[in-house]
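Undergrad: predicted model follows, preceded by the sequence.
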Amino acid sequence: MTDFTPFLSFAGGLMIGLSAVALMVVHGRIAGINGILGGFLSVRLNSDWAWRGAFLAGMIASPFIVLLATGRFPEITVPSSPLLLVIGGFLIGIGTTIGSGCTSGHGVCGMSRLSVRSITATVTFMTTAGITVYVTRHVLGG
């Protein structure tokens, strides 16, 4: 069971939305983490590389900012084995490649632009996630 945190959830969603809008306004780019990381890891060092690096550095630094603000790191509990995490990460990588984007690109940015492709992708991965949770918790007993 997870805690009900409407104010923290709203604040987090607001920050994600504002960062997506800011990236679109300033650089004209979609805030899809899959594409940002892929572009950063490419060998071309250009102006795109700098903003991608800054975006990724902000994601990495955010738990440390929480530590400075609250005196403790965010608590994260992962109820799965390391093997399942590796398998899940591998499957997500395949899915983001096949689906031409990730949850942030399609779910946050694409749906807000009413992209049919992004709406279809989001419905697909949310349905798959729901089925996966049901099967692992209620069928397999995990």
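TA: Looks like it came in fine.

Undergrad: C-alpha from now on. contacts and neighbour counts both.
TA: Fine.

Undergrad: apart from its neighbours in sequence, what residue is nearest the spatially most central residue of the chain?
TA: Among the residues of the chain, the one closest to the centroid is residue 104, at 4.9 Å (CA atoms, centre = their mean). Spatial nearest neighbour of residue 104, chain neighbours left out: residue 32 (5.0 Å); criterion: CA to CA, 6 or more residues apart in numbering.

Undergrad: what about versus this one:
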Amino acid sequence: MDWMTSLQGLIGGILIGLSATWLMATLGRIAGISGIIGTLVTARPPGDSAWRLAFLLGLISGPIVLMLAGGGAGNVAGAPGEVIGAPAGGVPLMLLAGLLVGLGTGLGSGCTSGHGVCGLSRLSVRSLVATVTFLVTAIITVFVVRHVIGGGA
């Protein structure tokens, strides 16, 4: 890893922390992506969906602005000129994985951004348990896929 990659990660982490702090300080809301997106349409009170839409547009437009400014696409592209490569396991597996992630965020009452970033910073024991569960599940999944099934590099 070179210094530029480390610097980009540091700046990205600072921006995530600042945006989560800003959202909590100004609106009293937790920057949990699954909750923000999940209640975008059904937001109560009705006027509460404007900030949710702005947050979602910021998630999408940030990387686009970075790429347009010549910052590249990070490590998601498989070849020069690609924005993102094809799903490693194919589209059906990607859709199934997305569905499982959605179900998991519902069962876990949040996602890694809500629990891992915002919950841990508030010293929430519930978020600590959720984050450890996310990480252990990810470690087991990578181990099974790479070493038991043999499907990854």
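TA: Here it is on my side, so go on. All figures in this text were calculated on a predicted structure; none of them were measured in a lab.

Undergrad: sorry, back to before: tell me, how many residues neighbour the residue nearest to residue 104 of structure 1?
TA: Neighbour count for residue 32 of structure 1, taken as other CA atoms under 10 Å: 19.

Undergrad: that one maps to what in structure 2?
TA: Structural alignment (TM-score structural alignment) places residue 32 of structure 1 against residue 32 in structure 2.

Undergrad: isn't that match up against residue 116?
TA: No - here residue 32 of structure 2 does not reach residue 116: they are 9.2 Å apart, not a contact under CA atoms under 8 Å.

Undergrad: mind checking the longest helix of structure 1?
TA: helix 47-70 (DSSP state H).

Undergrad: so the following helix or strand past that helix corresponds to what in structure 2?
TA: As assigned by DSSP states H and E, the chain's next helix or strand after helix 47-70 of structure 1 is helix 82-98. Using TM-score structural alignment, the residues of structure 2 aligned to helix 82-98 of structure 1 are 91-107.

Undergrad: how much does that stretch stray from structure 1?
TA: Superposed on structure 1, stretch 91-107 of structure 2 shows a mean distance to its aligned partners of 0.8 Å (mean CA distance after the TM-score superposition for structure 1).

Undergrad: for that stretch, buried residues please.
TA: Judged by neighbour count using 16 or more other CA atoms under 10 Å, the buried positions of stretch 91-107 of structure 2 are 102, 105.

Undergrad: ends of stretch 134-142 of structure 1, what's the gap?
TA: This stretch, stretch 134-142 of structure 1, spans 10 Å end to end (CA to CA, to the nearest Å).

Undergrad: tell me which residues of it are tucked away?
TA: Going by 16+ other CA under 10 Å, stretch 134-142 of structure 1 has no buried residues at all.

Undergrad: which helices and strands does the longest helix of structure 1 pack with?
TA: helix 33-41 (3 or more CA pairs under 8 Å, 6 or more residues apart in numbering; DSSP states H and E).

Undergrad: list the contacts of the longest helix of structure 1.
TA: The set of residues external to helix 47-70 of structure 1 that reach it, using CA atoms under 8 Å, 6 or more residues apart in numbering, is 36-37, 39-40, 72-74.
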